[in-house]
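Colleague: here is my input, please return the structure:
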Amino acid sequence: MPQNKTEPLSALDKYRAAFMRLKMNTPQRLPKGTIVSQNNVAKEAGTDPSALKKSRFPLFIDEIQRYVSVQSDKKPVSARQKTLSTRKKNRSLQERLSEVAKQRDNLASLLTEADMAILELRSQLVEFQRTASNVVELSVKPQGVRR
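Modeller: Below you'll find the model as predicted:
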């Protein structure tokens, strides 16, 4: 049903017009270059962002979300997003480095314990060999000695 000039636009019509203005980069209420998002469409239409709900306008919200997802694939990443991505990558590298350092320290501790155990066992082996040779000598001497 066509609307004449005196009849006010419906909410959906306002949102559609705002969506088109944002897509064409000719917003009236927001600065030029504003990205298209559900909240920005509502702001451009002059309403509160919470008024543009999926429960009220499901097909229109789907259309906005499809457009945003297609544009996000085409759009170059901003300097801020690059910085945030680099920080996230560096943070994960720092976490990995910290984890590797903990593993290294744990392995060094285990190696030190193993070295101590080897030294202790060696000293026990030397003591055992000395005691065993004394036992063998004692057991051989009495047999070889005649009284």
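Colleague: drop to CA atoms for contacts and neighbour counts, all remaining ones
Modeller: Fine.
Colleague: what sits against residue 41?
Modeller: By Cα atoms under 8 Å, 6 or more residues apart in numbering, the contact set of residue 41 is 15, 18, 19, 22, 49.
Colleague: how close does it sit to residue 11?
Modeller: 12 Å (Cα to Cα, to the nearest Å).
Colleague: then residue 124?
Modeller: 90 Å.
Colleague: between those two, which is the more surrounded one?
Modeller: residue 11 (15 against 12; other Cα atoms under 10 Å).
Colleague: second chain to compare with the first, below:
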Amino acid sequence: MTEIIVAATVAERAAGFAVREQVFIGEQGVPADMEYDALDDADSTDHFLARVGGEAVGAARLTAEGGTAALGRLAVLPRARGAGLGAELVRAVEQRARERGFTAVELHAQVPVLEFYRALGYTAHGEEFEEAGIPHVEMRKEL
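Modeller: Sure, this is the predicted structure:
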């Protein structure tokens, strides 16, 4: 059974961080000092955890910096990919953004997964840029 929750406890947040570490630091080579930032501890940040059969396999976060809702740190472990879990996490973040009164969500998409976000209704804008050594494009979706 798939379960997506807003991580409310220290243990739930730690499980989400462990997923992010495996995907971003271990798999993609993002430096650890770039993976975590002050937004991880901000009161306005919601952390999401996806579990399958009780095992943490996905994570994401919703930040609200300067009045803008931003989806970030979306990560799904390799063994859980291809089953729609990433899309479920995105929808959970969007729902939470609506609940918090936001009318749009922005994100920085890694170029190799642009089509994933386009299929979920996000539109790319601006020039390609590099973040943590990975090409990205800004995207936005009106809610």
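Colleague: got a TM-score for the two of them?
Modeller: Overlay of the two chains. TM-score (TM-score structural alignment, normalised by the length of the second structure): 0.24; 54 aligned residues with a Cα RMSD of 4.5 Å.
Colleague: and the contacts of residue 41 of the first structure, which of them are buried?
Modeller: Listed as buried from the contacts of residue 41 of the first structure are 15, 18, 19, 22; burial here means 16 or more other Cα atoms under 10 Å.
Colleague: okay, and which of those map to strands?
Modeller: Using DSSP state E, no member of these falls in strands.
Colleague: residues making contact with the longest strand along the second structure?
Modeller: Taking DSSP E as the criterion, the second structure has its longest strand at strand 55-65. Strand 55-65 of the second structure is contacted by residues 15-17, 19-20, 39, 44-51, 69-77, 80, 85-86, 89-90, 93, 97 when judged by Cα under 8 Å, 6+ apart.
Colleague: from the contacts of residue 41 of the first structure, pick the one nearest residue 106 of the first structure.
Modeller: Closest approach between the contacts of residue 41 of the first structure and residue 106 of the first structure, by Cα to Cα: residue 49, at 53.2 Å.
Colleague: please identify the helix or strand for residue 65 of the first structure.
Modeller: Following DSSP states H and E, one finds residue 65 of the first structure within helix 58-74.
Colleague: wait, residue 73 of the second structure sits on residue 18?
Modeller: No: counting by Cα atoms under 8 Å, residue 73 of the second structure does not reach residue 18; the two are 11.9 Å apart.
Colleague: more neighbours: those two, which one.
Modeller: More neighbours surround residue 73 than the other of residue 73 of the second structure and residue 18, with 25 against 16 (other Cα under 10 Å).
Colleague: ok, the closest residue to that one other than its chain neighbours - how many residues close by?
Modeller: Closest residue to residue 73 of the second structure apart from its sequence neighbours, by Cα to Cα, 6 or more residues apart in numbering: residue 60 at 5.0 Å. A count of neighbours around residue 60 of the second structure, defined by other Cα under 10 Å, yields 26.
Colleague: need the contacts of residue 41 of the first structure in JSON lines (columns: distance to residue 71 of the first structure).
Modeller: Shown next, in JSON lines, are the contacts of residue 41 of the first structure (distance: Cα to Cα, whole Å):
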{"residue": "15", "distance to residue 71 of the first structure": "19"}
{"residue": "18", "distance to residue 71 of the first structure": "17"}
{"residue": "19", "distance to residue 71 of the first structure": "14"}
{"residue": "22", "distance to residue 71 of the first structure": "12"}
{"residue": "49", "distance to residue 71 of the first structure": "21"}
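Colleague: and the two most separated of those residues?
Modeller: 22 and 49 (15.0 Å).
Colleague: which of the three states applies to residue 124 of the second structure?
Modeller: Following DSSP: H, G, I helix; E, B strand; the rest coil, we place residue 124 of the second structure in the strand state.
Colleague: which parts of the longest helix along the second structure are buried?
Modeller: The residue-count maximum for a helix in the second structure (DSSP state H) belongs to helix 85-99. Buried positions in helix 85-99 of the second structure, judged by neighbour count with 16+ other Cα under 10 Å: 85, 86, 87, 88, 89, 90, 92, 93, 94, 96, 97.
Colleague: dump those into JSON lines; add distance to residue 108 of the second structure as well.
Modeller: Below are the buried residues of helix 85-99 of the second structure laid out as JSON lines (distance: Cα to Cα, whole Å):
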{"residue": "85", "distance to residue 108 of the second structure": "19"}
{"residue": "86", "distance to residue 108 of the second structure": "15"}
{"residue": "87", "distance to residue 108 of the second structure": "16"}
{"residue": "88", "distance to residue 108 of the second structure": "18"}
{"residue": "89", "distance to residue 108 of the second structure": "16"}
{"residue": "90", "distance to residue 108 of the second structure": "13"}
{"residue": "92", "distance to residue 108 of the second structure": "18"}
{"residue": "93", "distance to residue 108 of the second structure": "15"}
{"residue": "94", "distance to residue 108 of the second structure": "15"}
{"residue": "96", "distance to residue 108 of the second structure": "18"}
{"residue": "97", "distance to residue 108 of the second structure": "16"}
